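**Student:** Here's a sequence, model it:
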Amino acid sequence: MSDLEHTPSPFVAGLPIGAELPLPPVAEWDIFPFEGDLRVRPLDRPVLPEPPRHGEDGPENCDQCNRADQEFLWTDEHWRLTGLREPSGLPAVVLLMPRGHHDLADLPAGRAAELGPMLQRVERALHALGGIARVHVDKLGDGAAHLHLWFSARPEGMLQLRGSYLSTWDDILPPIPVADWQANGRVIAAAMAAEGGTAHV
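**Tutor:** The predicted structure follows:
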């Protein structure tokens, strides 16, 4: 790549790198998880080119591609659903990914057409746990090149956990008991399998 391709965009070039920044208005929201004296970290300079994401060099080096179906909660011909490796603070956090090594931009047309119904299906499976008010869906992708969509279950009545900080609360709350986490995984897998595919727990 040329130096020109590694030059920060005008947006990045205009950011206040290294400057002291004020707390955002969200610090006053009732869902903000923190209180007390907080400071915003200064912005670092851009790293260009960015380091490659995991699996960016192809499926042979992708952890998700190389996992056996039995390591997932549920699979079918084109999609796989996995839980986290260990319990976290929410009743359930699961990730949906295509079997093939694709990111969203290069997802084949057939898989893209299935994605909307699959989003609905996974949300229904998390609601099958009972006591779930909302299911949050996120697509991040900064860590791995294999498309993975996050689904996080917010318990009913926990209004502080609403909105954009649900994943932060998931890191803050004590992990649920392992037996409950495993039982929840079985419920989700069975709900997915009721509409096709195979449950593996």
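
**Student:** From here on, just use CA atoms for contacts and neighbour counts.
**Tutor:** Noted.

**Student:** pretty sure Leu149 contacts Val122?
**Tutor:** No. With contact defined as C-alpha atoms under 8 Å, Leu149 does not reach Val122; the gap is 10.4 Å.

**Student:** Second chain to compare with the first, below:
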Amino acid sequence: MLHSRDPYDMAGLPDETAAQLGVLTTHIVRHAQALPHISRAHVHRIGDGAAHQDIWFFARPKGQAQLYGSWLPVWDDLLPDYPADVVDSDAAAVAGAPITSYGGRHSL
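**Tutor:** So this is what the prediction gives:
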């Protein structure tokens, strides 16, 4: 999940911030899809009812059927357990370079 430092909704993002969000989102997706066991990374915007937004990234493991619509967020409940050592390694690979390159910080 990607959180902004300032409380903007998508429609209220200043152009410069919107441009950074686009580039950062693309970099996160590239890093996630570069992992050897990930087929696809999906991006969702969630944040109704408040002046903030959360950008969610869902990675579909290789060998898993593509899911559509509201099924994307429930993958966690349906897929086999994701080994803790792989979770930590993947999080470091994806959250590290693309986030910090834009002056952000990640918390794992």
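
**Student:** re the thing from before, which of Leu149 and Val122 of the first structure has more neighbours?
**Tutor:** Val122 (22 against 18; other C-alpha atoms under 10 Å).

**Student:** measure Gly22 of the second structure to Trp71 of the second structure for me?
**Tutor:** With distances taken as C-alpha to C-alpha, to the nearest Å, Gly22 of the second structure is found 24 Å from Trp71 of the second structure.

**Student:** Burial check on the aligned partner of Leu21 of the second structure in the first structure, number of neighbours?
**Tutor:** Under the alignment (TM-score structural alignment), Leu21 of the second structure maps onto Leu115 of the first structure. Residues near Leu115 of the first structure, counting by other C-alpha under 10 Å, number 17.

**Student:** and the helix or strand hosting Leu115 of the first structure, how far from the second structure on average?
**Tutor:** Element membership for Leu115 of the first structure (DSSP states H and E) is helix 109-127. For helix 109-127 of the first structure, the mean deviation from the second structure after alignment is 1.3 Å (mean C-alpha distance after the TM-score superposition for the first structure).

**Student:** what packs against that helix?
**Tutor:** Under the contact criterion of 3 or more C-alpha pairs under 8 Å, 6 or more residues apart in numbering; DSSP states H and E, helix 109-127 of the first structure touches strand 132-139, strand 149-155, helix 178-193.
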